[in-house]
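1. have a look; sequence and predicted model below, questions after that.
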Amino acid sequence: MLSVQTSVFTLLCEELTAVKKEESTLEGTSVTLSYKYKNAAKGNDYFFWYRQFPGKPPEFLISHTGTSLKLQDPVPGFSFKVNTSTELTIRELTLADTALYYCARLYKNLKTDMGLLFKEGGSGFQSTASYQMDSVHSCLIRVSVVTAANETLWEDSHEQMIHVNH
């Protein structure tokens, strides 16, 4: 279970908008999940990517700043890019990449002092950060994998889907 603890924060999907609603690709290829945001990213913007498998707690993938400074090493097979959007690339897709992908944006504001805690229950991963910030913005990306026989293994209608065929 992912828990976010802070004195005051707001979750707004309006801050992050999926560039494409649906992707279709073959197993073994790459796909890029991309979100645009209202304002240009700055060095005091922090992005956190997670994925969640059905019935499991969220898994941390990568974190970076708005100027592409890597905060933690990414999980193998994942990379990121920041321009006028934040992008997560998944290389060599397999059916096991079926998951819900989260992107959270943290904006640092020197006027307010608050702290965040990202914790995955039962996984042993805990990432703590104490920043001066005004809000957290998060959206969800649902990734769906469809076999060559058009059998959907797991799907839900959210902002962005990927179909992987083999």
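-> Arrived safely. Numbering: from 1, shown residues only.

2. switch to C-alpha atoms for all contacts and neighbour counts from now on
-> OK.

3. show the residue spans covered by the helices in this structure.
-> In chain order, the chain shows no helices, with DSSP state H as the criterion.

4. in it, what residue sits furthest out from the centroid?
-> When distances are taken from the C-alpha mean of the chain, Ala149 lies farthest, 28.9 Å away, according to Cα atoms, centre = their mean.

5. put this next to the previous one:
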Amino acid sequence: VRVLFFCTGNSFGDTIQPWFPEKHDSDGENVTLSCNYSLTSGTNANIQWYRQYPGAKPEFLLLVTEYFSKSEPELRLYSEATKEIKRVDLVIFSAAVSDSALYYCALRPTVTGNSINTVQNPSILSRTKSSETA
């Protein structure tokens, strides 16, 4: 498995960025994608995860807050934010070649009024069968 992250910017000083640029895992292992975030507005973070397969539109996977984790057993996904260190993790359990896609973590702080800001950072998860990994 090879994971790549790309940063696309920030909004009103709130940012979310990948925790590591590249990662390699074998087929069938759990894969963790992590992003660090920073909030200047003093609000609580709502973090969304999306997945995009080649030639397809991004699909929403999970919403996690700094106070509530989220699990999607049928998708083999779990996400949790750690407020103290401002990091959010997405775990793909028993990752398979079919999980190869572009993954996005998006930060949407909870704010008053009608203002909603989203910052996205895509990550590419490329899987190869364990017999093909070096």
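-> Everything's here; your move. Because the structure is a prediction, the values reported are computed rather than measured.

6. what residue lies at the spatial centre of structure 2?
-> Cys105 (3.7 Å).

7. now do the contacts for the aligned partner of Ser100 of structure 2 in structure 1.
-> Counting by TM-score structural alignment, Ser100 of structure 2 lines up with Thr98 in structure 1. Counting by Cα atoms under 8 Å, 6 or more residues apart in numbering, Thr98 of structure 1 touches 53, 143-145, 154.

8. buried subset of these?
-> Neighbour counting over these (16 or more other Cα atoms under 10 Å) leaves 53, 143-145 as the buried ones.

9. burial measure for the closest residue in space to Ser26 of structure 2 that isn't next to it in sequence, as a count.
-> Computed as Cα to Cα, 6 or more residues apart in numbering, the closest residue to Ser26 of structure 2 that is not its neighbour in sequence is Ser130, at 4.9 Å. Ser130 of structure 2 has 15 neighbours, counted by other Cα atoms under 10 Å.

10. same check, this time on Ser123 of structure 2
-> The tally of other residues near Ser123 of structure 2 (other Cα under 10 Å) stands at 26.

11. now Ser79 of structure 1: closest residue in space, sequence neighbours ignored.
-> In space, Ser79 of structure 1 is closest to Thr89, 5.2 Å off (Cα to Cα, 6+ apart).

12. make JSON lines out of the contacts of Thr98 of structure 1 and add distance to Ser127 of structure 1.
-> Converted to JSON lines, the contacts of Thr98 of structure 1 look like this (distance: Cα to Cα, whole Å):
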{"residue": "Phe53", "distance to Ser127 of structure 1": "19"}
{"residue": "Val143", "distance to Ser127 of structure 1": "24"}
{"residue": "Ser144", "distance to Ser127 of structure 1": "28"}
{"residue": "Val145", "distance to Ser127 of structure 1": "29"}
{"residue": "Trp154", "distance to Ser127 of structure 1": "29"}
